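1. have a look at this prediction, sequence included:
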Amino acid sequence: MLKQEIKGLLHEGTVIPAHPLALTSDRQLDETHQRALTRYYIDAGAGGVAVGVHTTQFEIRDPEFALFEKVLTMAMEEIENAKVQNSFIKIAGICGPVEQAIQEAKYSKEIGYDLGLLSMGGLNDLSEDELISRTEKVAEIIPVFGFYLQPSVGGRVFTYDFWKHFADIPNVYGIKIAPFNRYHSFDVVRAVCNSKRNDEIALYTGNDDNIVNDLLTTYRIKTGDKMVEKKIVGGLLGHWSVWTKRVVDLFEEVKKVQNADTVPSKLLTLGQEITDANAAFFDPKHDFKGSIAGINEVLTRQGLLQGNWCLLEKEKLSPGQSEEIDRVYADYAHLHDDEFVKRNLSKWLAER
């Protein structure tokens, strides 16, 4: 079962960055900058962090690198040092076939993570029923946060019935909706609204191309003879791993009007500016090939990373991507938090 205080935070809605991986130029773990990133998210006011997820690079699990346990442990140590364990949502990425997922769930639970973000990526040989069975086994170990990963980066399309069965599983408490597709996103919302566990499940956007609209929308779904309302209350996003202080500020602006009858047009405009910035970071022009390197590039420019390197050499900026990041930096200066980072960077990089 999910701790009551964490469940409350989850349902209230918050900013949860997907934690990147800090590397040296020879692609070894950069422990100093890895810890600095966690400190940055805490001080920026994020309500949690997700570690071991796509932005952290799934390859941390490969025997060649063997970084999964190390990276999860380091983040937990920083959270404990900051004394925010009970007011900070700690999410561990969980991947792979059943046995691997079970082992990752056990380790994550053992060291103090609240939920497991369960990816279905890379399991195209499994049927939807087999994936539901896998979820049930993981949910016996750790509270589960579902993850609808977009097909462009290793996910797949699921049916409404899959998400309905998923939502009915005891110990599922959240779903990250990230198919980058309006139709597929709506399937998840409708499925949860039709689940007997609707009130137990918090919906979070992972649609980095539609963040603000997702957060401003109230869904009204007819279930039987009644109408159910459901909101996407927060975000668990790779995009939110950069410029995070401004993200937190903007999220608070959005929350003030989430229950209002009218939405200020400036927020809709802001949403499109954020989408444009995301296009530079996530590289949809090249099927998202530069998405992780793009995030790392922004953090490098701020000094939070030493370089945009990824574990795999093929993971790098696409042609023209650096120039696109230059453009959005210039066009949307109100979206970055460079001054906040500059004021605090030496503190985050300091040994403790």
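-> Received, thanks. Residues are numbered from 1 along each chain as shown.
2. CA only for contacts and neighbour counts going forward, please
-> OK.
3. quick one: the strands in the stretch 1-150 of the chain?
-> 15-17, 48-51, 89-94, 115-119, 144-149 (DSSP state E, counting those that start in this stretch).
4. what's the answer for the stretch 151-300 of the chain, then?
-> So, for the stretch 151-300 of the chain - with DSSP E, counting those that start in this stretch - the strands run 172-178, 202-205, 218-223, 226-237.
5. residue 274 is nearest to which of the strands of the stretch 1-150 of the chain?
-> strand 15-17 (15.0 Å; CA to CA).
6. quick check, distance from the closest one to the centre of its chain.
-> Distance of strand 15-17 from its chain centroid, counting by CA atoms, centre = their mean, to the nearest Å, is 6 Å.
7. now swap in stretch 269-286 and tell me
-> Worked out by CA atoms, centre = their mean, stretch 269-286 lies 16 Å from the chain centre.
8. buried stuff in that stretch?
-> 270-283 (16 or more other CA atoms under 10 Å).
9. in JSON lines: those residues, plus distance to residue 20.
-> Output for the buried residues of stretch 269-286, formatted as JSON lines (distance: CA to CA, whole Å):
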{"residue": "270", "distance to residue 20": "25"}
{"residue": "271", "distance to residue 20": "23"}
{"residue": "272", "distance to residue 20": "24"}
{"residue": "273", "distance to residue 20": "23"}
{"residue": "274", "distance to residue 20": "19"}
{"residue": "275", "distance to residue 20": "20"}
{"residue": "276", "distance to residue 20": "21"}
{"residue": "277", "distance to residue 20": "18"}
{"residue": "278", "distance to residue 20": "16"}
{"residue": "279", "distance to residue 20": "18"}
{"residue": "280", "distance to residue 20": "17"}
{"residue": "281", "distance to residue 20": "13"}
{"residue": "282", "distance to residue 20": "13"}
{"residue": "283", "distance to residue 20": "17"}
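10. ok, structure two:
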Amino acid sequence: MPLNRFDLPREVLSLLADGAVIPAHPLALDANRRLDRRRQRALTRYYVDAGAGGLAVGVHTTQFAIREHGLYETVLASAMEDRLAWSDRPMVMIAGLCGSTAQAVGEARTAAALGYHAGLLSLAALAAAPEDELVAHCKAVSREIPIVGFYLQTAVGGPVLSSDFWRRFAQIPNALAIKVAPFNRYRTLDVVRGLVDAGAEERVFLYTGNDDHIVLDLALPFVAMRDGAPVTVRFRGGLLGHWSVWTAQAVAQLARIKAVLTQGGGSLPPELLALDARVTDCNSAFFDVANNFHGCIAGCHEVLRRQGLLEGIWCLDPAEGLGPGQAAQIDRVYRQHADLSDDAFVRENLQRWLS
């Protein structure tokens, strides 16, 4: 049965509007590259206890290859089952949707049937299509489930999308949010302008996916002009692969930013602004920027492996692994930014999550 944004629980809409930490859920595999159900469950429990406001499952960090391995529905169902069994607090559950219109519509139906609230719609498979076709694609999928737009960076296959595309996207009645992840300030501003041009800034929520500027996206106001007057827009939260690791600290960082904006009259202390560079430095290692993001999934796996949440860094594709020198970069950020980790939190709870 199709799901409309107005059918969503009020608590879920409030979470999205207020701003939440939404990690992109990784895939736990064993040494034979088969689903490790125990550790997959442990990851979900970790994100719930870390205070995440939602989970994004079946997205890039979960590995798009789950589809060709017949794991898409299994992985989505597992995350939903494990999250509900572990905690009854409200959380936003977002399913990754990709491929042709027929595939994305089918995945949207699967996600809605499993109880997911929205679908994060990747356009990478249609990257060469004209924007009219992309808008039609988004509208077709939105008839099945509320959609979260996804501006994916071109380095990993995303198309360049105009401000006008985002204006048209924001006008779709069942558009719920936009994950802005072009890793490019000009293109980030294109989304902001499109949202403001659509007059949708209070209805379609901006979530950062810019892992290279997480803190600044969350802390700074973005201004676009409409009818000769400035309109201020803010990112509500983030839906991030980077937040699949050190998640408890990410929750604390977002809470700190919100507190400063609410109680500090909008004045941002220098140390909070400086945190952006430190988080970005960590991301450079976890996402293997030096090797053009080759190890972006394996790098997150490596952090989770060091914490004991994963047994290894295996991906479905045997060719995916750490990039040259990436392990040394992760060693470096662990030394230099140890206070940004949540290793102690994981140590205290790991056996309970693995039980």
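-> That came through fine. Everything numeric in this text was worked out from a predicted model, so none of it was measured.
11. mind checking the TM-score on these two?
-> Once superposed, the chains reach a TM-score of 0.97 (TM-score structural alignment, normalised by the length of structure 1), with 347 aligned residues with a CA RMSD of 1.0 Å.
12. can I get the strands of the stretch 151-300 of structure 1 in TSV including distance to residue 127 of structure 1?
-> Converted to TSV, the strands of the stretch 151-300 of structure 1 look like this (distance: least, CA to CA, whole Å):
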stretch	distance to residue 127 of structure 1
strand 172-178	20
strand 202-205	24
strand 218-223	27
strand 226-237	26
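13. would you list those in JSON lines and tack on mean neighbour count and distance to residue 329 of structure 1?
-> As requested, the strands of the stretch 151-300 of structure 1 are arranged in JSON lines below (neighbours: other CA atoms under 10 Å; distance: least, CA to CA, whole Å):
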{"stretch": "strand 172-178", "mean neighbour count": "26", "distance to residue 329 of structure 1": "25"}
{"stretch": "strand 202-205", "mean neighbour count": "27", "distance to residue 329 of structure 1": "24"}
{"stretch": "strand 218-223", "mean neighbour count": "15", "distance to residue 329 of structure 1": "31"}
{"stretch": "strand 226-237", "mean neighbour count": "20", "distance to residue 329 of structure 1": "19"}
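14. and those: which comes nearest residue 110 of structure 1?
-> Set against residue 110 of structure 1 and scored by CA to CA, the strands of the stretch 151-300 of structure 1 come closest in strand 172-178, at 18.3 Å.
15. and that closest one, what does it pack against?
-> strand 144-149, helix 182-193, strand 202-205 (3 or more CA pairs under 8 Å, 6 or more residues apart in numbering; DSSP states H and E).
16. just checking, residue 29 of structure 1 touches residue 23?
-> Yes. Using CA atoms under 8 Å, residue 29 of structure 1 is in contact with residue 23, at 4.7 Å.
17. and these two? Which one has more around it.
-> A direct count of neighbours by other CA atoms under 10 Å for residue 29 of structure 1 and residue 23 places residue 23 higher, at 22 against 19.
18. to which residue of structure 2 is that one aligned?
-> For residue 23 of structure 1, the aligned position in structure 2 is residue 29, judged by TM-score structural alignment.
19. with residue 209 of structure 1 instead?
-> In structure 2, residue 209 of structure 1 lands on residue 212 (TM-score structural alignment).
20. what's the neighbour count on its match?
-> 23.
21. give me the nearest residue to it, chain neighbours excluded.
-> residue 280 (5.0 Å; CA to CA, 6 or more residues apart in numbering).
22. got the contact list for the one you found?
-> 211, 212, 213, 214 (CA atoms under 8 Å, 6 or more residues apart in numbering).
23. kindly recompute the last result at 7 Å.
-> 211, 212, 213 (CA atoms under 7 Å, 6 or more residues apart in numbering).
24. repeat that for residue 221 of structure 1.
-> Residue 221 of structure 1 sits in contact with 190, 193, 227, 228, 229, where contact means CA under 7 Å, 6+ apart.
25. what's it aligned with over in structure 2?
-> Using TM-score structural alignment, residue 221 of structure 1 pairs with residue 224 in structure 2.
26. so what does residue 308 of structure 2 match up with in structure 1?
-> By TM-score structural alignment, residue 308 of structure 2 lines up with residue 303.
27. distance of that match from residue 37 of structure 1?
-> Counting by CA to CA, to the nearest Å, the gap from residue 303 of structure 1 to residue 37 of structure 1 is 10 Å.
28. which of these two has more neighbours?
-> Between residue 303 of structure 1 and residue 37, residue 37 has the larger neighbour count (other CA under 10 Å), namely 26 against 18.
29. map the more buried one across to structure 2 for me.
-> Per TM-score structural alignment, residue 37 of structure 1 is aligned with residue 43.
30. ok, and the closest non-adjacent residue to that match?
-> residue 309 (6.7 Å).
31. from residue 10 of structure 2, how far off is the match of residue 37 of structure 1?
-> Residue 43 of structure 2 is 26 Å from residue 10 of structure 2, by CA to CA.
32. how deep is residue 184 of structure 1 tucked in, by neighbour count?
-> 18.
33. what lines up against it once you look at structure 2?
-> Match for residue 184 of structure 1 (TM-score structural alignment): residue 187.
34. what's the counterpart of residue 78 of structure 1 in structure 2?
-> Using TM-score structural alignment, residue 78 of structure 1 lines up with residue 82 in structure 2.
35. and its match, how many neighbours?
-> Residue 82 of structure 2 has 17 nearby residues by other CA under 10 Å.
36. same question for residue 107 of structure 2.
-> 25.
37. surely it touches residue 97?
-> Yes. Using CA atoms under 7 Å, residue 107 of structure 2 is in contact with residue 97, at 6.0 Å.
38. find residues that contact each of those two.
-> Joint contacts of residue 107 of structure 2 and residue 97 (CA under 7 Å, 6+ apart) do not exist.
39. and residue 113 of structure 1, how far from residue 211 of structure 1?
-> Residue 113 of structure 1 is 26 Å from residue 211 of structure 1, by CA to CA.
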